[in-house]
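>>> following is a predicted model, sequence given first.
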Amino acid sequence: MNGNAERWSDLGTRLGSGAAMVAIGIAGIWFGGHVFHGLVAVICGLMVWELVRMLSPDQPSLALQLGGVSAFAVLLATYLPPLYAVPLLAAAVLVGLGRVKRYAPVYLVFSGLLLLAGWGMAHVRDDLGFGWMVWLVLVVVVTDVAGYFAGRMIGGPKFWPAVSPKKTWAGTSAGWVAAALVGLGFGIGSGALGALVLASVLLSFASQLGDIAESAIKRKVGVKDSSTLIPGHGGLLDRFDGMLGAALALLVLEVAFGFPWSVL
């Protein structure tokens, strides 16, 4: 009985914080434009701040500096074409390469992917439209929610215990099924139903890989959460790691396979 109560002890806090994040996210997506650009830039800057704090906890001022530089770079990049946006984001990452004393390769790769994903999310809202942005968010959200409940209710074998000890095969599979249902709902009546269901599952898996990558960094540096900014959830990296993975996967689908298809 005590074990079961402990398993769900953080649910109320998680739901409250989650509701606040959903409200802010919906408002940002709805308004789009400058509002969404600013929201994405702030989130990316805070995530870089969290990343540097984890990798080099003895350099708090550097974490603030790189977080600010990253936020500004993402904000400016949202108004530039890819030819200029991508080099700008790369330059923002390189600013900290020689200054992060510990785990510099981890900083280089993860911060680079983080800023690219942030720019990618702004691109989805600006160029692909409101519908595709909602689809992307729903795929990530249902993957996380289904995985959380299935993992805690069913349990069973761990997906990758050495890196993410809480993630189970039951939760992982439930996330794929939930994402497929989102793709089904968005694709009904279109000629790309099967492709959209498959794309939803692929983005679901990419979001899980984003979560695993962030978990690997935390285990490497010996921290439980990236920060304490969000009660019940840890930090922004803990909450948005899945979105980063999914946004990057969506960019790959767009470049390699001509996404989006005629659905929304």
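Nice, I can see it. Numbers count the residues shown, from 1 in each chain.

>>> okay, CA-based contacts and neighbour counts for the rest of this
Noted.

>>> where along the stretch 51-200 of the chain do the strands fall?
Listed in chain order, the strands of the stretch 51-200 of the chain (DSSP state E, counting those that start in this stretch) span 158-160, 164-168.

>>> JSON lines for these, including distance to residue 211 and mean neighbour count?
Converted to JSON lines, these look like this (distance: least, Cα to Cα, whole Å; neighbours: other Cα atoms under 10 Å):
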{"stretch": "strand 158-160", "distance to residue 211": "12", "mean neighbour count": "16"}
{"stretch": "strand 164-168", "distance to residue 211": "9", "mean neighbour count": "18"}
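
>>> second structure for comparison follows:
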Amino acid sequence: MSLARDSFADLATRMATSLALAVVGLTAVWAGGWWFTGLVVVIVATLVWELVGMLGGGPRRALVLGGMAGAAILASKLLPPGIALPILLAVAIAGIGVLERNRTLFLVMTSVILLAGFGLILHRDGFGLTWMLWLVLLVAATDTLGYFAGRVLGGPKFWPAVSPKKTWSGTVAGWIGAGLIGWGFMSLTGSGVELIGISVALSMASQMGDIAESAVKRRMGVKDSSNLLPGHGGVYDRFDGLLGAAFLLVIVESVTAFPPSPV
């Protein structure tokens, strides 16, 4: 087994940025309330700003739509969910009138961003610190184990036309890591074994979020969503997996009894 000399060339920068993000993110997760909501508002606004930039919408449209997205998430905290939902989706629909091209991509991706952000706030407020940490840790395990397993083990590529660096070994390692996180929280909280399956499913959704963003970047011919985060590119490049997992979690919590009870 051999490793390319530059396999871990970006590791130091990547880890330093990840540490800074972890400190800010975990502090907000621990504090909850308006601290967590404020972080989600900033992230969602930045994600939409980056998305419009990738889609060639121009800096002015990016600022307008990003600001609208942040305001909509803020409103979702203040309003009943039934009133908040149309306000959230109105931002995605507004892009049809504002953008001159790539409207469908904006409509779909922005809807996911906004609903995932809304779901994160509901999840933290409704289920508390423990279950927010569960979500963050399973996404982190998916990303981290996938990163290292892919570089150490290598092997067949997962989808080279869309994401040339991803391997099947890294993909499966991510599932295993998320399953272990689910098992750990199942033991810690006394939840049912379904939590392991939910954790693996959210890991898959996290990877789908990553792939979806990679497909957009590939189509638009850009390497990163922006250059805001050294070693990672943009905020979208860092949070694409959490978006996918959070979007699925909204559905999971709507159709199942969460957290699952032991049989």
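Received the coordinates, thanks. Computed from a predicted structure; not experimentally measured.

>>> if we can go back for a sec, between the strands of the stretch 51-200 of the first structure, which one is closest to residue 44 of the first structure.
Residue 44 of the first structure lies closest, by Cα to Cα, to one member of these: strand 164-168, at 23.1 Å.

>>> just to be sure, residue 223 of the second structure is in a helix?
No - assessed with DSSP: H, G, I helix; E, B strand; the rest coil, residue 223 of the second structure is coil; it does not lie in a helix.

>>> check the burial of it by counting its neighbours.
Applying other Cα atoms under 10 Å, we find 14 residues neighbouring residue 223 of the second structure.

>>> could you double-check that it lies in contact with residue 215?
No - Residue 223 of the second structure is beyond contact range of residue 215, at 10.9 Å (criterion: Cα atoms under 8 Å).

>>> quick check: next helix or strand after the longest helix anywhere in the first structure?
Ranked by residue count and defined by DSSP state H, the top helix of the first structure is helix 193-221. As assigned by DSSP states H and E, the chain's next helix or strand after helix 193-221 of the first structure is helix 236-257.

>>> how much does that next one stray from the second structure?
Superposed on the second structure, helix 236-257 of the first structure shows a mean distance of 0.6 Å to its aligned residues (mean Cα distance after the TM-score superposition for the first structure).

>>> taking helix 193-221 as reference, get the angle to that helix.
The directions of helix 236-257 of the first structure and helix 193-221 differ by 140 degrees, with axes from the mean of the first three to the mean of the last three Cα atoms, to 10 degrees as the criterion.

>>> for helix 236-257 of the first structure, give me every contacting residue.
43, 46-47, 50-51, 113-114, 116-118, 120-121, 136-137, 140, 202-211, 214, 225-227, 229-230, 233, 259-260 (Cα atoms under 8 Å, 6 or more residues apart in numbering).

>>> check which residues of it are buried.
Residues 236-251, 253 are the ones in helix 236-257 of the first structure that count as buried (16 or more other Cα atoms under 10 Å).

>>> stretch 99-108 of the second structure too?
So, applying 16+ other Cα under 10 Å, buried residues of stretch 99-108 of the second structure: 99, 102, 103, 105, 106, 107.

>>> how about whatever residue of the second structure lines up with residue 11 of the first structure, what does it touch?
Counting by TM-score structural alignment, residue 11 of the first structure corresponds to residue 11 in the second structure. Counting by Cα under 8 Å, 6+ apart, residue 11 of the second structure touches residue 231.

>>> the longest helix along the second structure vs helix 194-220, what angle?
Taking DSSP H as the assignment, the helix of the second structure that covers the most residues is helix 103-153. For helix 103-153 of the second structure against helix 194-220, the angle by the same axes, to 10 degrees is 110 degrees.

>>> next one: residue 25 of the first structure relative to residue 222 of the first structure, how far apart?
Separation of residue 25 of the first structure from residue 222 of the first structure (Cα to Cα, to the nearest Å): 30 Å.

>>> between those two, who's got more neighbours?
Using other Cα under 10 Å, the more surrounded residue of residue 25 of the first structure and residue 222 is residue 25, with 15 against 11.

>>> now do that one against residue 134 of the first structure, distance only.
Spatial separation of residue 25 of the first structure from residue 134 of the first structure under the definition Cα to Cα is 10 Å.

>>> same question, residue 217 of the first structure
Separation of residue 217 of the first structure from residue 134 of the first structure (Cα to Cα): 29 Å.

>>> neighbour-wise, which of these two wins?
Neighbours were counted for residue 217 of the first structure and for residue 134 using other Cα under 10 Å; residue 217 has more, 20 against 15.

>>> and that one, what's its match in the second structure?
Residue pairing (TM-score structural alignment): residue 217 of the first structure is matched to residue 216 of the second structure.

>>> same question, residue 43 of the first structure
Counting by TM-score structural alignment, residue 43 of the first structure lines up with residue 43 in the second structure.

>>> helices or strands next to the helix or strand that match falls within in the packing?
According to DSSP H and E, residue 43 of the second structure maps onto helix 33-54. The elements that helix 33-54 of the second structure packs onto, with contact taken as 3 or more Cα pairs under 8 Å, 6 or more residues apart in numbering; DSSP states H and E, are helix 11-31, helix 59-78, helix 103-153, helix 235-255.

>>> the third one vs the first structure, average offset?
Think helix 103-153 of the second structure. Averaged out, helix 103-153 of the second structure is 0.5 Å away (mean Cα distance after the TM-score superposition for the first structure).

>>> can you name every helix or strand that that helix contacts?
Using 3+ Cα pairs under 8 Å, 6+ apart, helix 103-153 of the second structure is in contact with helix 11-31, helix 33-54, helix 59-78, helix 81-98, strand 163-167, helix 168-189, helix 194-220, helix 235-255.

>>> possible to save those as JSON lines with distance to residue 157 of the second structure?
Shown next, in JSON lines, are those (distance: least, Cα to Cα, whole Å):
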{"stretch": "helix 11-31", "distance to residue 157 of the second structure": "21"}
{"stretch": "helix 33-54", "distance to residue 157 of the second structure": "25"}
{"stretch": "helix 59-78", "distance to residue 157 of the second structure": "34"}
{"stretch": "helix 81-98", "distance to residue 157 of the second structure": "33"}
{"stretch": "strand 163-167", "distance to residue 157 of the second structure": "4"}
{"stretch": "helix 168-189", "distance to residue 157 of the second structure": "6"}
{"stretch": "helix 194-220", "distance to residue 157 of the second structure": "13"}
{"stretch": "helix 235-255", "distance to residue 157 of the second structure": "19"}
